[in-house]
Structures are given as structure tokens and as C-alpha cells.
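[1] Fold the following for me, if possible:
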Amino acid sequence: MIKNLNSKIDEYSDKNFCRNENELKNRILFVIFAIIIFRIGSLIPIPGIDISVLSKILSKNHGNFLDMLNMFSGGAIYKASIFSLGIMPYISSSIVIQLLTFITPFFSDMKKDGENGKKQINKYTKYLTLLLAIIQSIGISVSLPNIPIFDNLVINNSFKFYVLCSLSLMTGTMFLMWMGDLITKYGIGNGVSIIIFLGIISTVPLNFLNFLEKVRLINFNWLVFIFLFLFIFFIFFFIAFIERSYYKIPIQYANRTHIRKIYISGNSYLPLKVNIVGVIPAIFASSIILLFSTVISWISNLYKNNFLLNLSVYLKPNNFFYILIYSFFIIFFCFFYTKLIFNPIDTSENLKKSSAFIKGIRPGNNTSIYINRVVSKLTFIGSLYITFICTIPDFIRYLLNYSFYFSGTSLLIVVVVVIDCINQIQNIIVSKSYVTKLNKKNKYI
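    Got it, this is the predicted structure:
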């Protein structure tokens, strides 16, 4: 009987060993396959649009909302691709649903329902993504022939163009959302983050070549050029350091008594990230300012209003006024979003239910006040950190009067996605080594 049991354990371990042996390779191959599909889709144009006219128009209109969308879509907007909308509708719907989970009882109860509730929230997020994709695709297809700066962009302004353009943009977004789910399930890291990461990275080679060409034409100081790239490496290191930093609040568990015996519980800690909110405040701030400046620019060109034209110039990324407004919105959204996603009262109640307490702090209201104070300090530090990272490229533009293509938001997203992928690869390797040791141990039984 023991021999049969040992043989079954050996068989199970061998299967798991083979599965773990090929799992990392299969996941990496799937991500590579997804990258190829994403790049091919980014080159498929929307039917009925003259791409040569579009490139001429967009070359004269840098520093607007389209620049950020083009970066996240991997240059798809400047190619009038079917992936022009990118994954932004899904990000917007995810943020809206996340906000609703803290505002409305319907979604908050659903969130507390465990895995079942998570599936329901994902379903509603996809429905909202479809709705936003339909609205945005129809809005883009209708507005393209009617915006003065996009004159002669549409080859044949007919109902057929509106239908094809809307369907192409909507289908592209839904395909990217579906591919993101597959990457999450069969690849490495979060699928949506990987798609955004690919979009950002794909624009780097061309931007780098443009940067070198401008350096050559204006006889740029090569010492400053070398300093810039060393500074970028320092920024990457600094982001990685902060993103992996936690503030640990010491936690003690009450001693338990059972049949005249006292069981002494061990100590632990409550980990709080220095950057609790991640990159969302930066995306919110840049989206609001750049969208506002783009609308003002279009209206000023339409009605020839000098005041609006000057205001749109002040709101461009290479302006000091833009840096001040951008910094204010980042700090505001850091505190606003922290209040939404982190509840000190719930954390205090969970500690109380698990018979845990912070040394020197009474359980209950005093604990929630103490945690709230710590979170507020961490949020302030995190807001300064995000503001510094996101505005440093704009300071370089302002001080050197030179175009610096890699935005702070991009830096944050790239580093966070790489850290997440590295963590997942390490988990797979650790799981593989554990199964290997288990397999060797069972052979000696």
C-alpha cells in the first residue's frame, strides 16, 4: 500500500515537474506572439482615411491629447490604425467601476462577495468598455470630416465611412481587451499593463532617432546629452526603489488561552506602500489638462480667438504654467484617490477581528486615526514622488527648450510593469525548484 502511494506521488511530481519546466517558456512564447499580433494590428489602417494627410496634420500639432493616446497605442493614432482607440476605454471603465465600488452599495456588496463578485465586476467593466468604445468610435468617425484642421483627411465622406470607421475602432478596442485577458491568463504579468507597456516601448526607437537627428542639426552639447541619459537611468533606479518600498507598522497578536495553557502569538506588521495610488493620479492629471488644451486649441483655430489661442499655448507640456497646473492636479488626485481605495476604519476593524493591535494604540477608533495619519504622510511623500517623476521631463523641455519624448507617466508605467513581470517570473522559477526538490525527496522514500 505504501509502495503504491509512493508511486502515485512520484507520478504526480513528474507531471508537475514537466508542467513547471515548460510553463515559463510557454508563457514567454505567448507574450511574444501577442506582441507580434499587436504590432501587426497597429499597422492596419482604418478604411477611408488618407494617412499621408494625417501625418502632415499631426506633425504640426504636437503636445496635445493625441500625443499621449498615440504613445499608449504604440503609434497607432498617427498611422490611423484600427487600434487607434487602444486600451484607454477599458482603463476608463475600470477606473469608473472601481470608483463605484466605493460609492454605491450595489458594487461595494459585489466586491465583498469574493471570487464570484470579482467575476461580476469584470463583466460590468467589459460592458462599460463596450459602451465607451461605441461612443468614442462614433464620436471620432463623425468629427474627423468636420474638424477644420483635419480637412481632406477623409477620402469619401459618406455613411459607409462612418460605419466602417466606428466598427473598426470599436472592434480594435474589444480585441485588445480580449488579448489582454489572454495575456493575463496564459502570459506573464497583467495583460492590459503589458499592452500599454508595448505601446510605450514601440515608440522609443523612432523618438530616439528623431532626438539624435535634432542633436546633430543644432550642434547640441554632447556632455549634456550624456548627462540626460545617465539621469534617465537614475530615474529608473529611483522609481524601482520607491515602488518596492513599504512602511511596516508593527502588529502584535493577543495571547490565547486554551485549557489552562497560554499560547503566545507571534508579532507581525501591516505593510503600506509608499506609493499607494500607483500611476493613476498622473494619468488623470495629464488626461484632463491635455484634453482641455486640445479642445481649446481646436476652438481657437475654428473661431480665431486670440485669448483661447494663448491659453492653449500656456497649457502645452513645454510651458512653466503647465508644469504648475500639472503638479497641482497630481497632488490633488493622489489624496483624492487614496481616500477612495484605502479605508482606515475597515483596516482597524479587520485587525480587531483577528485579535491584532498596534503596540501603544487602543484598538478601534484610535487605531483607525493612527493608520489614517500614517497613510496621509505616505500619500504626501508619494504625491511628491509622482510629481517629481512626471514633471522632470517637462522641466528638461522648459530649461533646455528641447523636445524630450519620454514622459514621466511612461517612465512609471514601464518600470511598474517590468517589476510585476520579474516578480511573476521569480514565482514560476521558485515553484519549479520546489517541485524539483519534492520530486527528488520522494525518490528516496
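[2] alpha carbons only for contacts and neighbour counts from here, please
    OK.
[3] Now the element after the helix or strand where Ser52 lies, going C-ward?
    Counting by DSSP states H and E, the element that carries Ser52 is helix 51-59. Using DSSP H and E, the helix or strand that follows helix 51-59 in sequence is helix 65-72.
[4] Need the contact partners of that following helix.
    With contact meaning Cα atoms under 8 Å, 6 or more residues apart in numbering, helix 65-72 is reached by 76-78, 84-86, 88, 196-197, 199-200, 203, 287, 290-291, 293-294.
[5] what's the answer for stretch 2-21, then?
    Against stretch 2-21 from outside (Cα under 8 Å, 6+ apart): 428, 431-432, 435-436, 438-439, 442-443, 445.
[6] Buried ones in the top helix by length along the chain, by neighbour count?
    Ordering each helix of the chain by length in residues (DSSP state H) puts helix 2-41 first. For helix 2-41, a neighbour-count test (16 or more other Cα atoms under 10 Å) marks 9-10, 13-14, 16-17, 20-21, 23-24, 26-28, 30-31, 34-35, 38-39, 41 as buried.
[7] Now show me the structure for the sequence below, then we'll compare the two:
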Amino acid sequence: MNKFVKTLKNIFSIEELRNRILFTLMLLAIFRLGSYIVLPGVDPSQLNSDSGGILGMLNTFLGGSFSRASIFALGIMPYISASIVIQLLSMAVPYFQRMQKEGESGRKRINQITRVLTIVITLFQGSGYLYSTIPTEAIVIKQSLFYPASIIIMTAGTIFCMWLGEKITEKGIGNGISMLIMIGIISSFPTALYQEVAQLDQNILFVAELIALFFIVMGVVLLNAAVRKVPVQYARQVVGAGGKKRTLATGQRSYIPLKVNAANVMPIIFAQSLMFLPSMIANIWAETSDTARWVQQNFSDFTSVAYNATFALLILIFTYFYTAITINPDQMSEDLKRNNAFVPNVKPGEETSNFISWILDRITLPSAIYLAVVAILPAFASMLGVSASFSRFYGGTSLIIMVGVILDTLQQIESYLLMQNYDSMMKSGNIKGRQNVATV
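    Sure thing, here's the model as predicted:
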């Protein structure tokens, strides 16, 4: 406990880190406040607050704003969908590939296109949300005025959420978009925990659930922290070539830490952002088509076989996809060659790139399978009698997102602490430059 208190004191003793944390908390509070502001013209008492299936899971990610028909009802989900589309285009369309290679100017143009596409997606998703989830008896103004005004307000709300996420990333702590999703999930956890305790007749069952949840959390933490170390050898370099005596700096050994779960939480977010689309689209033709009715029923139930099979498949695909676009073996091979380094027993250049790709392919497969298994655990937990609200935290997307975001944020905080300690030791003179040399 004393160590924990000391760590908190160290965190808030660093002015920049303290300001970033307070700034992040302020923006997260604004985001939570907006989730309680209901759309104009809606009677909250007429809304169905008990959203089940996939809509209930989506409502968990949005912190309840989905079921409350708030101005942030769609949150940043349209932005995530737009990002997926742009990343897919960057893999297949030469125009977007050229923009990625243009550096900062290219990234700015891609961000602008992503924002415009977010508005387009929000208009479509907002229309589907208003017509499919808000009952007509809850609308207290003229529908001809309500629908266009609400679509505009929801679009503005999504853009504002996107702005909040970008500001948290820029001036706060952690990844802003992921932080918004995490705070929505955490906000519903106390209620889910209370409901689970209330429905159980025996305390031993609740203790067993907590023990199982503990081991699942530990497994997710291990997955996020696991790395595959690729050994790297730096060649000896001449330090003092002039004079009678030449010295060579001893070749150093190091390694490249390739994360087993390099994609982190993004495959889960990408897959989840697409999973509610089939049921919303099928709902349009559910009254006239048996196939559409089947799709609507199965993809609205997060415990169905069709839903979980599709969800797991999307996670497998997105894990490989996101790993491929974030880790470039060719670039890593070039960087090693430029720094006069090499992988032992592997020739520099193409063979090094192929070797890194070979390792990535083999560590990504178990990572993708593990992510998919953990993501569908809520369905099994629900079958074993765990309440629907609490089962969403019993593994699954909610847990993976929370663990991933929390670990990423803690790593950033730790970096600030290490930097502060390093600066303090440099100022105090406790660190002196050392060079391990060999005389030849």
C-alpha cells in the first residue's frame, strides 16, 4: 500500500504528466455528461432501456448512451468504421498507398478523408438507429421535424466524440479513441456486478465466478505482455582510428521485441463495429424475407452460433490485417542494415525481412485464436447461468478492451516516470558515460 501511495505521489509530482492526466479526466467527464443528454423531442420514459443481444453489447461500449437516445448515441463507432474502410483502401488502392508514403502531408489528407467518411457513415447509421430503436410513442414532436434534426444532432455528437478522442491522444494520456470506449464499458460495470450478486442465491457461486474471471484477466494480461525476442547483433565499429593505438567498440547484442499480440485491442474494436450491421440491415426486410428474418434474429443475439462464428472469423482476419499494416518487415530489415546491425545466422536484406515475416506469421496465429476464444467467452458464460449484463465482462470484448487500454496507459505513465528518474540522475551526476572497448 505504501508503494502504491508513493507511486501516486511520483505521478502527480511531474507537472506535464499531472496536467495530461487531469486533462484526460476532464474530457472523459464531458463525454460521460453528453451520454445523458437525450435527443430533443424524445420522451425518455417511453424508451426501452433493456437492450438485449448485440444492441445491448453495443450499448455497453457506449456507456448506456445508445439506450438513452442521447446526442452521443453512436459515440465514435462511425469513426472506427470509417478508419477500417480507409485502411482497407490503403491496402488495395494505389491513390491511398501514395498518400501514405507522402509523410505528414499524406497523413493529414487521409485524416481529412476519414473525417468526411465518418460523417457519411454517421448519416446512414443514425438513420437506421432512429427508425429501428426509438419507438414512435417516445417521439413527442412532429416526426417530419424530429428525424432530420436528430440525424444532424447525432452526426455533430459523433464528430465531437471524435474530436475528444483526438485531443486526449494529443494532449492527454493514452489512446483517445480507446479511452472513450473503455470509460463507457467501466461505467456499466458496477451495475452489472450488483445485478449478478442480487440474482445469485449462493455466495459460493459468485466467488467461483470471480476466481474464473481473475484467471481470464491474467491470461489476457499475459497475452498483451508476451513478446518474441528476435536477437540482433551490432557490428564492431572503429572508435579511435587515428594515432598509434586503434580501439574498436565491442559489438553489442540486443533484440527486437515482437509483441505476440501486435494488433492489441484493434481487431476486437474493428470486428465489433461491424457486427451490429447485419441485424440493422436485415431489419429493413425482416417482414418480407425469411432469410432477412433469420439474419436479424441470429445477429441480434450475441449467444447464437452464427454471431459468435462470424465474430471469431472477423477477429482472425483483422488480427492478421492490422498486424500486416502496422509492422513492416522490409522497413525493419532496412533499419537494421542502416544501423550496421544484423540477425545472427541470417543474411541482411531480403532474408532478414523473410525471417521476421516468418516469425510474425507464427506468433500472430495463436494470438488471433486466443483473442477470438476470449471474445466469445460471454456466450459460454451466459449459457452457464451468468447474467447477460455481467457475462459481457466475463472475458469477451469488454475485458480485452479494458485490459489493453489500461496496460497501454500504464506503460505511457511508466515512460514518464522513467524519463523523470533519468533526468534526475543526469542532473545529480549519478550516471556517467561508459564505453566498453577492446584494444587491438
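[8] still on that earlier bit, check which residues of the helix holding Ser52 of the first structure are buried.
    Buried, per 16+ other Cα under 10 Å, within helix 51-59 of the first structure: 51, 54, 57-58.
[9] so that helix versus helix 65-72, what angle?
    Put simply, helix 51-59 of the first structure runs at 110 degrees to helix 65-72, going by axes from the mean of the first three to the mean of the last three Cα atoms, to 10 degrees.
[10] Check the offset of helix 51-59 of the first structure from the chain's centre.
    28 Å (Cα atoms, centre = their mean, to the nearest Å).
[11] quick revisit: hmm, which two among the contacts of stretch 2-21 of the first structure are most spread apart?
    By the measure Cα to Cα, Ile428 and Ile445 form the most distant pair in the contacts of stretch 2-21 of the first structure, at 26.2 Å.
[12] Those two: who's more crowded?
    Ile428 (17 against 8; other Cα atoms under 10 Å).
[13] The more buried one pairs with which position in the second structure?
    If you follow Ile428 of the first structure across to the second structure using TM-score structural alignment, you land on Tyr416.
[14] same question, Ile200 of the first structure
    Ile200 of the first structure maps onto Ile185 in the second structure, by TM-score structural alignment.
[15] That match and Leu314 of the second structure, how far apart?
    21 Å (Cα to Cα, to the nearest Å).
[16] Show me which of these two is the more surrounded one.
    Set Ile185 of the second structure next to Leu314 and count neighbours by other Cα under 10 Å: Ile185 wins out with 25 against 20.
[17] Can you name the residues that contact Leu22 of the second structure?
    Gly172.
[18] mind checking what it lines up with in the first structure?
    Mapped onto the first structure by TM-score structural alignment, Leu22 of the second structure lines up with Leu29.
[19] where do the strands sit along the first structure?
    246-253, 256-258, 261-263, 267-273, 356-357 (DSSP state E).
[20] possible to save the ones you listed as JSON lines with mean neighbour count?
    Converted to JSON lines, these look like this (neighbours: other Cα atoms under 10 Å):
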{"stretch": "strand 246-253", "mean neighbour count": "15"}
{"stretch": "strand 256-258", "mean neighbour count": "9"}
{"stretch": "strand 261-263", "mean neighbour count": "10"}
{"stretch": "strand 267-273", "mean neighbour count": "14"}
{"stretch": "strand 356-357", "mean neighbour count": "21"}
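[21] and of these, who's closest to Leu217 of the first structure?
    Per Cα to Cα, nearest to Leu217 of the first structure of these: strand 267-273, 44.9 Å.
[22] Packing partners of the closest one?
    Helices and strands touching strand 267-273 of the first structure, by 3 or more Cα pairs under 8 Å, 6 or more residues apart in numbering; DSSP states H and E, are strand 246-253.
[23] Which stretch of the second structure lines up against the strand it packs on?
    Using TM-score structural alignment, the residues of the second structure aligned to strand 246-253 of the first structure are 227-234.
[24] The matching stretch vs the first structure - mean distance after superposition?
    Compared with the first structure after fitting, stretch 227-234 of the second structure has a mean deviation of 1.3 Å; criterion: mean Cα distance after the TM-score superposition for the first structure.
[25] re earlier: so which of the strands of the first structure comes closest to Phe161 of the first structure?
    Of the strands of the first structure, nearest to Phe161 of the first structure by Cα to Cα is strand 267-273, at 48.8 Å.
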